[in-house]
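**Q** coordinates only, no sequence provided:
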């Protein structure tokens, strides 16, 4: 797909009220970083409180709010995700007339103009995505599935259940560049839904598993910086990473899209993650810093001593950059009891 300076960029997100505030942060980061006009298709389930008002007059950004309640196929979910995650499988139907869309999870932060990503050449493929390096680390270490009591190795799960001939070609579905016309013609969404009703009825990674099953490794591998997962950096701290991942971590020094998969900045019960400062600065710029802090104040029932030292250090050294009130409120939410 050739680049066109006059072309509009289409982005889509799927969320419910639980992620309305992070969606506002993401939307503002897209607007701030984009060089072209962006139409953001907000596929939400149920009514929204703040987003329509906060994003109404955002320059360079048009938000198309679409209530998808009862407009997508629901399946069982594993883990903390709600069923609205499956709404992304209905993007080809809901965005009729749109040729290409960039799907982004709402726990992301855009740090660079997404135009180079949006106009990437997909060749004959319907999808562009980034390898799930967090899962690849577990795969290279011959670890079992990351579920309680699991004994099945990830390698076996990807080969036997997801049916990937090359398990290293498993992608993360948090950022997907989709050619909707090819996606429709190849019946990828339908194949994913059928799998979820049959052999993937107990999928560990929900629609991500289903999409990997349906695509079967036929996707364009995108630069890891377009879906840089913070969780990998936590793994780097505690364990030595496989050599194959070290080059990816080196690229993470300048991430283009930060993905807070795993521990969320607004629900963090541990020392601040490496990219939490950027998130709270973005939340402040989007005017939802305080609502986010108050909405998730019940993260843990007590504050550990080392966390007090961490927050005091942040307030003293980083307060001028991200707002001392932010740091103190961040600490305060840990004092609160259920």
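**A** Nice, thanks for sending it over. Please read these numbers as outputs of a predicted model, since none were measured by experiment.

**Q** hey, let's count contacts and neighbours off CA atoms from now on
**A** Noted.

**Q** and the strands in the stretch 51-200 of the chain?
**A** Assigned by DSSP state E, counting those that start in this stretch, the strands in the stretch 51-200 of the chain fall at 61-67, 100-104, 108-110, 127-131, 171-179.

**Q** of these, flag the one that's most buried.
**A** strand 108-110 (a mean of 27; mean count of other C-alpha atoms under 10 Å).

**Q** which strands and helices sit next to that strand?
**A** With contacts defined as 3 or more C-alpha pairs under 8 Å, 6 or more residues apart in numbering; DSSP states H and E, strand 108-110 has these neighbours: helix 20-33, strand 257-259.

**Q** if you skip the residues just before and after it, what's nearest to residue 167?
**A** residue 158 (5.6 Å; C-alpha to C-alpha, 6 or more residues apart in numbering).

**Q** look up how far residue 189 lies from the one you found.
**A** Separation of residue 158 from residue 189 (C-alpha to C-alpha, to the nearest Å): 19 Å.

**Q** ok, the most centrally placed residue in the chain - contacts?
**A** Most central in the chain under C-alpha atoms, centre = their mean is residue 105, positioned 3.4 Å from the mean C-alpha point. The contact partners of residue 105, by C-alpha atoms under 8 Å, 6 or more residues apart in numbering, come to 13-14, 174-175.

**Q** neighbours of the residue nearest to residue 167, how many?
**A** 21 (other C-alpha atoms under 10 Å).

**Q** how near is it to residue 125?
**A** Residue 158 is 21 Å from residue 125, by C-alpha to C-alpha.

**Q** of the helices and strands packed on strand 108-110, which approaches residue 292 most closely?
**A** The minimum distance between residue 292 and these falls on helix 20-33, with 6.6 Å, by C-alpha to C-alpha.

**Q** pull the distance from the closest one to the chain's centre.
**A** Taking C-alpha atoms, centre = their mean, to the nearest Å, one finds helix 20-33 lying 12 Å from the centre of the chain it belongs to.

**Q** just stretch 272-280 next, same as before
**A** The answer for stretch 272-280 is 15 Å, by C-alpha atoms, centre = their mean.

**Q** before we go on, here's another structure to hold up against the first:
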């Protein structure tokens, strides 16, 4: 199973937790591709954290692999100029350079760093991708506000935190190249996600269980700890990340992942000195 992550040093805790969850729930070999870069005001994903993650993969299965890929020069050549001053994190754009990286395989699953894999996802990963650019789950809130009239579907706005990518098809349609160009020219809310939804013509919508963005349900296979809205006791946004264990317990009342978070707590100190 090929997995792609993107991020700077702030992504290290989340990717470690996601790694532990994948190791727990995956029986086939795992191949990680972590995309990072050096940029002013940011610190790249560090080698110590990468070595720890690679060590955990190899301990589980010698066939597991990991590669840390520096995308600095690619980013400099095609920066998202129109979106550099927004709340957008430029590291999220790095996945859009996957078509320029020869080591990225044709089938790869992109995951945000605030993801926990709860159950086996082999059926999702191995689904037929004939004539499909990407597969994702509807954005829990965005589906009500954003719509592409060309798809002829009432709901079609995908959350980009979990995306199964068909790189051969993406290269053929030049989807990522078109998205990079749009992000350079037009300022957008959630720019990479919005551009992907606008420009992807061959996308497939997967069941909610593969990217649960609101609250844990019995069939959840992937839980995404994204910012959400709550209406009680008053309307407010809510953001709780997996590595904020105290708030996972106190705010979300969630103990489903205590075994994984215990492992993470024991390993966390090694992120900077592995």
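**A** Cool, the structure landed. Here the structure is a predicted model, which means the values were calculated and not measured.

**Q** can you pull the TM-score for these?
**A** Scored against TM-score structural alignment, normalised by the length of structure 2, the superposed chains reach a TM-score of 0.78; 241 aligned residues with a C-alpha RMSD of 2.7 Å.

**Q** circling back to that earlier point, who's in contact with the residue nearest to residue 167 of structure 1?
**A** Residue 158 of structure 1 touches 164, 167, 170, counting by C-alpha under 8 Å, 6+ apart.

**Q** pull out the buried members of these.
**A** 164, 167, 170 (16 or more other C-alpha atoms under 10 Å).

**Q** surely the first one is in contact with residue 214?
**A** No - shown here, residue 164 of structure 1 and residue 214 do not form a contact pair, counting by C-alpha atoms under 8 Å, at 10.0 Å.

**Q** how close does residue 285 of structure 1 sit to residue 28 of structure 1?
**A** 8 Å.

**Q** repeat for residue 219 of structure 1
**A** Counting by C-alpha to C-alpha - residue 219 of structure 1 and residue 28 of structure 1 are separated by 29 Å.

**Q** how about residue 292 of structure 1?
**A** 15 Å.

**Q** one more: residue 111 of structure 1?
**A** Applying C-alpha to C-alpha to residue 111 of structure 1 and residue 28 of structure 1 gives a distance of 11 Å.

**Q** what does stretch 262-271 of structure 2 contact?
**A** 12-13, 16-17, 20, 48-49, 52.

**Q** again, only this time at 10 Å
**A** Outside stretch 262-271 of structure 2, the residues that touch it by C-alpha atoms under 10 Å, 6 or more residues apart in numbering are 9, 12-14, 16-20, 46-53, 243, 245, 258-261, 274.

**Q** need the helices for the stretch 51-200 of structure 1, in chain order.
**A** Applying DSSP state H, counting those that start in this stretch to the stretch 51-200 of structure 1 gives helices spanning 51-54, 91-94, 115-118, 133-140, 154-156, 180-185, 188-197.

**Q** could those helices go into CSV alongside distance to residue 260 of structure 1 and mean neighbour count?
**A** Putting the helices of the stretch 51-200 of structure 1 into CSV (distance: least, C-alpha to C-alpha, whole Å; neighbours: other C-alpha atoms under 10 Å) gives the following:
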stretch, distance to residue 260 of structure 1, mean neighbour count
helix 51-54, 20, 14
helix 91-94, 23, 20
helix 115-118, 19, 17
helix 133-140, 12, 19
helix 154-156, 22, 21
helix 180-185, 26, 16
helix 188-197, 25, 19
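
**Q** nearest to residue 256 of structure 1, of those helices?
**A** helix 115-118 (10.0 Å).

**Q** can you put the strands of the stretch 51-200 of structure 1 in TSV and add distance to residue 76 of structure 1?
**A** Compiled in TSV, the strands of the stretch 51-200 of structure 1 are given as follows (distance: least, C-alpha to C-alpha, whole Å):
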stretch	distance to residue 76 of structure 1
strand 61-67	20
strand 100-104	21
strand 108-110	24
strand 127-131	24
strand 171-179	17
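
**Q** residue 227 of structure 1 matches what in structure 2?
**A** Here residue 227 of structure 1 is matched to residue 211 in structure 2, going by TM-score structural alignment.

**Q** that match touches residue 217, doesn't it?
**A** No - Residue 211 of structure 2 is beyond contact range of residue 217, at 11.1 Å (criterion: C-alpha atoms under 10 Å).

**Q** intersection of neighbour lists for the two?
**A** residue 223.

**Q** of these two, who's got more company?
**A** residue 211 (28 against 11).

**Q** helix or strand for the corresponding residue of structure 1 for residue 31 of structure 2, which one?
**A** Matched across to structure 1, residue 31 of structure 2 falls on residue 39, judged by TM-score structural alignment. For residue 39 of structure 1, the element it lies in under DSSP states H and E is strand 38-45.

**Q** tell me what that strand is packed against?
**A** strand 9-16, helix 20-33, strand 61-67, helix 91-94, strand 100-104 (3 or more C-alpha pairs under 10 Å, 6 or more residues apart in numbering; DSSP states H and E).

**Q** make TSV out of those and add distance to residue 196 of structure 1.
**A** What follows is those, written out as TSV (distance: least, C-alpha to C-alpha, whole Å):
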stretch	distance to residue 196 of structure 1
strand 9-16	19
helix 20-33	27
strand 61-67	23
helix 91-94	17
strand 100-104	20
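
**Q** closest to residue 116 of structure 1 out of the ones you listed?
**A** Of these, nearest to residue 116 of structure 1 by C-alpha to C-alpha is strand 9-16, at 10.6 Å.

**Q** determine how far the closest one lies from the middle of the whole chain.
**A** On C-alpha atoms, centre = their mean, the centre of strand 9-16 of structure 1 falls 11 Å from that of its chain.

**Q** now swap in stretch 104-117 of structure 1 and tell me
**A** Counting by C-alpha atoms, centre = their mean, stretch 104-117 of structure 1 comes out at 9 Å from the chain centroid.

**Q** in structure 2, what range does it match?
**A** Counting by TM-score structural alignment, stretch 104-117 of structure 1 corresponds to residues 111-124.

**Q** between the two ends of the matching stretch, how far is it?
**A** For stretch 111-124 of structure 2, the end-to-end distance is 13 Å (C-alpha to C-alpha).
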